[in-house]
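[1] Fold the following and give me the result.
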Amino acid sequence: MLELLVVATFFGYIYYLRNYADLRSKSEKEEAEFSPGVEMYKSGRFDEAYAYFDKKVQNRPKSCIAFLYRGLTQKGRGNVSEAFDDIQTAVSLDDEAYKAHLEFGKLYMDTHDYETALSKFNKAIVKAEETSPQSYQWRGQAYLKLGRETEAQEDFATEKRLIEQSGNRDATSQVKAPFVDKKLIVSMVMIVFTSVLIILGVKDAESVHLPYLVAVFCAIAIGFVEPHKGWLLALMQCVLVLSGYFLFTTQPETSGSRELENFSLYGSVILTFVASFLGGFMKRALNMQ
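    Coordinates of the predicted model:
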């Protein structure tokens, strides 16, 4: 039963990391995943980028970003009709992806359909929630084409303000980022549970293997969840394990049992620090790929 709890805890950590700790949208994750093709497109290698995203579309027919960038590469290759089809598909797959609406509007600007372009830019601005200066810049251009000078200037002013705010955030991001955030608090709560598991392993095991296994699995999970703050979680787990063991459990009567539990206890504490470092190293290595 204890082994099952250990495995469930480990995979619970990983599930939390993959689905809740990463606050990016689905399209943002896909764009990061397809970064090689995105770089091809940005560097003007449209044929290579088209081949890359055409394969992604075949393998991931529900991917908004795959269709979006295949459409952009088609536009770069001069295939406007195909670009329209792909970007329209991208919008239909993920209506929340503001970049798809923005690029759709740009296509209508190229065909001088400024009213339709304006509606697409409006959608991009709503979905971006004031995180995209470029959307205001393009809507301002559409307003100018429609002779709506006042509204255009308001959009250009908003664009400038967002750019300035973005620059200020970039300059002070490290200062403003709180050390104790929601993710760390949730992780601390989970550490209480893993500490209990380790204590149970120390008390119930007939050898050192089970508590060591529990400690290693839990500590690797710590490193995965918090690759930069894992030392704090590891320290917290060690304190909870030691205090919980000495304050809330009964010491064995025989010397052999005491030696086994002490060996399991202090070995688990040491492994917590070592394995948490290993888990953080593995997570950082995966992020670099």
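
[2] For the rest of this, base every contact and every neighbour count on C-alpha atoms.
    Will do.

[3] which parts of the helix or strand where Lys283 lies are buried?
    Per DSSP states H and E, Lys283 falls inside helix 255-288. Using 16 or more other C-alpha atoms under 10 Å as the test for burial, helix 255-288 gives 260-262, 264-266, 268-269, 271-281, 283.

[4] Let's compare: structure for the following, please.
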Amino acid sequence: MEVALLLLLVIPYLVIRYFVIDHDTQTDKDRQRFNQGIQLIQKHQFSEALLYFDQAVVQHPKSAVAYAYRGRCNLKHANYYSAIYDLTHALSLDNTIADAYVDKGIAFYKLEMNQDAFREFDKGVWHQRGQSPDAFRWRALARIQLQQLPQAENDLKRAVALGDENAAFLLNQPPFSRKVLF
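    Here you go, the predicted structure:
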């Protein structure tokens, strides 16, 4: 009897609690908070965005989103070591930001650290659940540098299947283009 009464009290409590609790993650809240800076990046105003996220990092030092977007701005300004630092810090705060893995891989790739770049692109593909053509294309570029041509070709084909025209162009370039002689 007491168990039934307890269940009658616990079930409504759980239902009410479910509808009252905020379900947004800290990353979602930070994306809303830094929407102004994110819009600057989308408009390709990277200098202004870098200043914005410099201030955001000072005001919110535990925000993975602020560090990730500052890292993206540093990447666009070819400050690769600063980008790697910011993106590494962002991923240490929240390791589920898939774009940060790809951006970090691009920085490593630009520094010709191909093994590290491949590892980051691989993580980016995994975290984006195979739905990002950019991650596949960049991973293929790193694999080309590592002389993993069959796997690179597969990555490029998957990127093309996801709609990446740049990957289609790369597939028509050596070492993937095969000329048939009659």
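
[5] Give me the TM-score for this pair.
    Superposed pair, TM-score by TM-score structural alignment, normalised by the length of structure 2: 0.72. Supporting alignment: 151 aligned residues with a C-alpha RMSD of 2.5 Å.

[6] what residues are up against Gly124 of structure 2?
    Ala98, Asp99, Ala100, Tyr101, Val102, Ala135 (C-alpha atoms under 8 Å, 6 or more residues apart in numbering).

[7] State the distance from it to Phe46 of structure 2.
    From Gly124 of structure 2 across to Phe46 of structure 2, the span is 23 Å (C-alpha to C-alpha, to the nearest Å).

[8] Ok, Leu146 of structure 2 next?
    31 Å.

[9] of those two, who's got more company?
    Neighbour count, other C-alpha atoms under 10 Å: between Leu146 of structure 2 and Phe46, Phe46 has more, with 22 against 13.

[10] Ala78 of structure 2: helix or strand, and which one exactly?
    Going by DSSP H and E, Ala78 of structure 2 is not in any helix or strand.

[11] so how far is Leu141 of structure 2 from it?
    Taking C-alpha to C-alpha, one finds Ala78 of structure 2 at 19 Å from Leu141 of structure 2.

[12] Counting neighbours, go ahead and name the busier of the two.
    Using other C-alpha under 10 Å as the criterion, Ala78 of structure 2 and Leu141 rank with Leu141 on top: 25 against 14.

[13] Structure 1: which residue goes with the more buried one?
    Matched by TM-score structural alignment, Leu141 of structure 2 corresponds to Gln141 in structure 1.

[14] Look up the closest residue to its match, ignoring the ones flanking it.
    Excluding its sequence neighbours, the residue lying closest to Gln141 of structure 1 (C-alpha to C-alpha, 6 or more residues apart in numbering) is Ala152, at 6.7 Å.

[15] Could you do Phe277 of structure 1 as well?
    Per C-alpha to C-alpha, 6+ apart, closest to Phe277 of structure 1 is Gly223, 6.1 Å.

[16] In contact with that neighbour, which residues?
    Counting by C-alpha under 8 Å, 6+ apart, Gly223 of structure 1 touches Gly230, Ala275, Ser276, Phe277, Leu278, Gly279, Gly280, Phe281, Lys283.

[17] now Ile41 of structure 2
    Ile41 of structure 2 touches Ala49, Cys73, counting by C-alpha under 8 Å, 6+ apart.

[18] quick one, helices of structure 1?
    Counting by DSSP state H, structure 1 has these helices, from start to end: 2-16, 26-33, 35-42, 46-59, 64-76, 80-93, 98-110, 114-128, 133-145, 149-176, 182-204, 209-225, 230-248, 255-288.

[19] and the longest one, what other elements does it pack with?
    By that I understand helix 255-288 of structure 1. helix 182-204, helix 209-225, helix 230-248 (3 or more C-alpha pairs under 8 Å, 6 or more residues apart in numbering; DSSP states H and E).

[20] Make CSV out of these and add distance to Val57 of structure 1.
    Listed next are those as CSV, based on distance: least, C-alpha to C-alpha, whole Å:
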stretch, distance to Val57 of structure 1
helix 182-204, 34
helix 209-225, 31
helix 230-248, 38
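
[21] Compare the ones you listed and give me the one nearest Glu159 of structure 1.
    When these are compared by C-alpha to C-alpha, helix 182-204 sits nearest Glu159 of structure 1, at 31.0 Å.

[22] Leu146 of structure 2 touches Met113, doesn't it?
    No. Assessed by C-alpha atoms under 8 Å, Leu146 of structure 2 is found out of contact with Met113, at 10.2 Å.

[23] so Asp122 of structure 2 touches Arg137, yeah?
    No. Asp122 of structure 2 lies out of contact with Arg137 (C-alpha under 8 Å); the separation is 10.9 Å.

[24] Of the two, which one has the most company?
    Each of Asp122 of structure 2 and Arg137 has its neighbours counted (other C-alpha under 10 Å); Arg137 has more, 27 against 21.

[25] who's in contact with the more buried one?
    By C-alpha under 8 Å, 6+ apart, the residues touching Arg137 of structure 2 are Asp155, Leu156, Ala159, Asn166, Ala167.

[26] rerun at 6 Å
    Leu156, Ala167 (C-alpha atoms under 6 Å, 6 or more residues apart in numbering).

[27] I'd like to know how many residues surround Leu14 of structure 2.
    If you count neighbours by other C-alpha under 10 Å, Leu14 of structure 2 ends up with 11.

[28] tell me which element it falls in.
    If you go by DSSP H and E, Leu14 of structure 2 is part of helix 2-20.

[29] So what's the residue count around Ile21 of structure 2?
    Around Ile21 of structure 2 there are 8 residues (other C-alpha under 10 Å).

[30] With Tyr80 of structure 2 as the reference, measure out to it.
    40 Å.
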